[in-house]
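> Build me a structure from this.
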Amino acid sequence: MMTPLLLLPLLLLLLYLISYSGSSSISVSGLKGGNVTLSCGSEDREIVEISLYSLSKHIPVCEERNCSGRVCKEGSCDVIIKDLTYSDAGKYFLHVYYTNDQREVERLMLEYKLHIHDEISVKKAEDLKLDVLLTNADKVERNSGSGWIVLWRRGHGVSSDGLSVSEQTLIIHEFTDTDTGSYRVLDSNNEALITVTVTDWKENLSDTEEDKTDDSEHQHYWMLPVGILVLMALMVRTDFLIFRRRHRDNLRGD
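The predicted structure follows:
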């Protein structure tokens, strides 16, 4: 059972969300596996404390100089989230407590919308698996070229027989060229949480270039001895012609 001390921050957050509803939020985006910064824009203030929340919980922020955790403070009140995953997408609320000119502690409240981007490649005829059915996901759409079509919706399931769901994974069976493109995950407010660009898997260009380099090196290795043999054959032929000419001159001299 949650103790009153643990319950208090969540109650304060709930009151904050009610009073803060309808206010503008700061849109931020990051690549899956990368980092993103929630900038507080208050570097010139004397910061007393910062607190970070998502819609469901309080998020501890490491404030040490060399943090090893995923969520760390940078500067006076910026927050960095490292090694982004799909589940990091959504809303965040940063409370910044600072001292004003009258030496009184005031609170600055900031709201962020974090959008995660990703790129993946899939081989034809294989299954495309998107682990994007988060607790705050309402629907998944694909850009068909003529508009966005709904593939999955909470409470309704998938939209066709070529799709299925396994826990938090949306599966597109037997991937084809028509399945390439952009997929996006939206919340109940129709705001984007995740966008995934899916392409047809092809041989890595660097591997191809490496193969070409290897081929050219092999070509160089076998061309070198062939060139030496040709040169030796020319030298032998030249020596033979000189010898025959001298022999013929000697016969004439006799």
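
> contacts, neighbours, all on C-alpha from now
OK.

> Helices along the stretch 1-150 of the chain, start to end?
Ranges of helices in the stretch 1-150 of the chain, per DSSP state H, counting those that start in this stretch, are 4-20.

> Name the residues of the longest strand anywhere in the chain that are buried.
For the chain, the longest strand by residue count, based on DSSP state E, is strand 105-122. Neighbour-count burial for strand 105-122, with 16 or more other Cα atoms under 10 Å as criterion, is recorded at 107, 109-118, 122.

> try stretch 51-65
51-54, 58, 61-63.

> Run the chain-centre distance for it.
23 Å (Cα atoms, centre = their mean, to the nearest Å).

> which outside residues touch it?
9-10, 13, 69, 71-74, 79, 90-96 (Cα atoms under 8 Å, 6 or more residues apart in numbering).

> Please repeat the previous calculation with a cut-off of 7 Å.
The contact list for stretch 51-65 (Cα atoms under 7 Å, 6 or more residues apart in numbering) reads 10, 69, 71-73, 91-96.

> what about the helix or strand containing Asp215, distance to the chain center?
Element membership of Asp215 [criterion: DSSP states H and E] is helix 205-253. A distance of 54 Å separates the centroid of the chain from that of helix 205-253, by Cα atoms, centre = their mean.

> ok, back up a step: what's the farthest-apart pair in the contacts of stretch 51-65?
Farthest-apart pair in these is Leu10 and Gly69; separation 22.5 Å (Cα to Cα).

> among the contacts of stretch 51-65, which are in strands?
71-73, 91-96.

> nearest to Lys129, of the buried residues of strand 105-122?
Distances from Lys129 to those, taken by Cα to Cα, are shortest for Val122, at 9.3 Å.

> rewinding a little: drop anything exposed from the ones in strands among the contacts of stretch 51-65.
Buried among the ones in strands among the contacts of stretch 51-65 by 16+ other Cα under 10 Å: 71-73, 91-96.

> Another for comparison:
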Amino acid sequence: MMTLLLLLCFISYSGSSTKPVSGIKGGIVTLSCESEDREIVDFSLISRSKHIPVCEKKNCSGRVCKEGSCDVIIKDLIYSDAGKYFLYVYYNNDQREVERQIRKYHLHIHDEISVKKGEDLKLDVVLINADKVERNSRSGWTEVWRRGHGVSSDRLIISDQTLIIHDFTVTDTGTYRVLDSNNEALITVTVTESVLDSKGNLNDTEKDKTDDTEHRNHWMLLVLLVSAAVVIYRRRYRDYLKEKH
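The predicted structure follows:
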């Protein structure tokens, strides 16, 4: 009966718009509740119909923490954090009635990775809320994988939640994006070819390029020094001739 009375006293308010929020993998984002001037009674965070525990201690060691009256901080972002969030904020209005405010967010994760030529490109992006993966090419966005349709090439496989591209080549570089069923971006990954070996050193190709560049720079410096010396000699010679005459 008490629960029923509480439900009856709730005056619900839901914002119609969804606030886009972006973060870098491993970084931090803030879901702002924008209710600092209200007397907050309670709040809860929901994602994919699941309650997300929020640490409310001052020195919180968890990834999801409260800041201020009801802002939520998500730290050490991972791919699976991407998607929609609903923040339910309960507060007392001027008539001391409990109102409910719903804030909606869409979290978009960005990342950058480098892969060596010939190795496998592994993207842990086939999330439960992912509908398709696309790659940006010269002809625009091309589909790499779609739920219910599979992958677009024999070089691609799906293992658990990982999209794997075998034998990585320079043509596989570019921007990959993961979209949900509403065509909203969940994850964007920029993939480049790694120029470092397993020890963190430049590979042979990049070494040759670097050596050639340094060689050209040395010759250019030598030419500049010789040119400067010639100019100085000519000026001094002209000054000598003027003084002589």
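
> so what number do they get for TM-score?
After superposition, the two chains reach a TM-score of 0.73 (TM-score structural alignment, normalised by the length of the second structure), with 190 aligned residues with a Cα RMSD of 2.1 Å.

> which one in the second structure is aligned with Ser87 of the first structure?
Mapped onto the second structure by TM-score structural alignment, Ser87 of the first structure lines up with Ser80.

> Could you check how far that match is from Val126 of the second structure?
9 Å (Cα to Cα, to the nearest Å).

> Settle it for me: which of the two has more neighbours?
Taking other Cα atoms under 10 Å, Ser80 of the second structure and Val126 do not tie; Val126 has more neighbours (23 against 16).

> which non-adjacent residue is nearest that one?
In this structure, Val126 of the second structure finds its nearest non-sequential neighbour in Gln161, 4.5 Å apart by Cα to Cα, 6 or more residues apart in numbering.

> Tell me how many other residues crowd the aligned residue in the first structure for that neighbour.
Residue pairing (TM-score structural alignment): Gln161 of the second structure is matched to Gln168 of the first structure. Neighbour count for Gln168 of the first structure, taken as other Cα under 10 Å: 13.

> and the angle for the longest strand of the first structure with helix 4-20?
Put simply, strand 105-122 of the first structure runs at 80 degrees to helix 4-20, going by axes from the mean of the first three to the mean of the last three Cα atoms, to 10 degrees.

> Quick one: average offset of strand 105-122 of the first structure versus the second structure, please.
With the two structures superposed, strand 105-122 of the first structure lies on average 0.6 Å from its match in the second structure, counting by mean Cα distance after the TM-score superposition for the first structure.

> what's the matching range in the second structure for that strand?
Going by TM-score structural alignment: strand 105-122 of the first structure matches residues 98-115.

> Can you list the neighbours in contact with that stretch?
9-15, 18-25, 33, 79, 82-93, 121, 185-194.

> Would you check that my belief about the match of Gln161 of the second structure contacting Asp131 is correct?
Yes - Gln168 of the first structure is in contact with Asp131 according to Cα atoms under 7 Å; the separation is 5.5 Å.

> okay, and the common contacts of those two?
Contacts common to Gln168 of the first structure and Asp131, judged by Cα under 7 Å, 6+ apart, are absent.

> Where does stretch 184-194 of the second structure end up in the first structure?
Going by TM-score structural alignment: stretch 184-194 of the second structure matches residues 191-201.

> Okay, buried residues for the matching stretch please.
Applying 16+ other Cα under 10 Å to stretch 191-201 of the first structure flags 192-200 as buried.

> Return the residues in contact with the closest residue in space to Leu38 of the first structure that isn't next to it in sequence.
Distance criterion Cα to Cα, 6+ apart; nearest residue to Leu38 of the first structure, sequence neighbours excluded, is Val79 at 5.1 Å. By Cα under 7 Å, 6+ apart, Val79 of the first structure lies in contact with 37-39, 71-73.

> which one in the first structure is aligned with Val151 of the second structure?
Checking TM-score structural alignment: Val151 of the second structure goes with Val158.

> My guess is that match contacts Ser164. True?
Yes - look at Val158 of the first structure against Ser164 with Cα under 7 Å: they come within range, at 6.4 Å.

> longest helix anywhere in the second structure?
helix 204-244 (DSSP state H).

> now it, how far from the chain's geometric center?
Worked out by Cα atoms, centre = their mean, helix 204-244 of the second structure lies 46 Å from the chain centre.

> wait, what's in contact with Val151 of the second structure?
Taking Cα under 7 Å, 6+ apart as the test, what Val151 of the second structure contacts is 144-145, 157.

> Quick one, which of those residues are buried?
Buried members of the contacts of Val151 of the second structure, counted by 16+ other Cα under 10 Å: 144-145, 157.

> What's Ser139 of the second structure aligned with over in the first structure?
Aligned partner of Ser139 of the second structure by TM-score structural alignment: Ser146.

> Could you check how far that match is from His173 of the first structure?
22 Å.

> counterpart of Ile26 of the first structure in the second structure?
Match for Ile26 of the first structure (TM-score structural alignment): Lys19.

> Quick check: closest non-adjacent residue to its match.
Tyr105 (4.6 Å).

> tally of neighbours for Val226 of the second structure?
Neighbours of Val226 of the second structure (other Cα under 10 Å): 12.

> how close does the aligned partner of Val125 of the second structure in the first structure sit to Ser54 of the first structure?
Aligning on TM-score structural alignment places Val125 of the second structure opposite Val132 in the first structure. For Val132 of the first structure, the distance to Ser54 of the first structure (Cα to Cα) stands at 18 Å.

> one step back: tell me which two of the contacts of Val79 of the first structure sit farthest apart.
Ser39 and Val71 (13.1 Å).

> Could you pull up the residues touching Ser12 of the second structure?
Contacts of Ser12 of the second structure by Cα under 7 Å, 6+ apart are 99-101.

> same thing with Val96 of the first structure?
Val96 of the first structure touches 49-51, 107-109, counting by Cα under 7 Å, 6+ apart.

> could the residues you listed go into CSV alongside distance to Ser216 of the first structure?
Below are those laid out as CSV (distance: Cα to Cα, whole Å):
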residue, distance to Ser216 of the first structure
Glu49, 62
Ile50, 60
Ser51, 60
Arg107, 66
Leu108, 64
Met109, 62
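
> quick one: the most centrally placed residue in the second structure and Asn92 of the second structure, what's the gap?
Taking Cα atoms, centre = their mean, the centroid of the second structure lies closest to His110, which sits 1.3 Å from it. His110 of the second structure sits 38 Å away from Asn92 of the second structure, going by Cα to Cα.

> hmm, back to that, could you measure from the match of Gln161 of the second structure over to Glu126 of the first structure?
19 Å.
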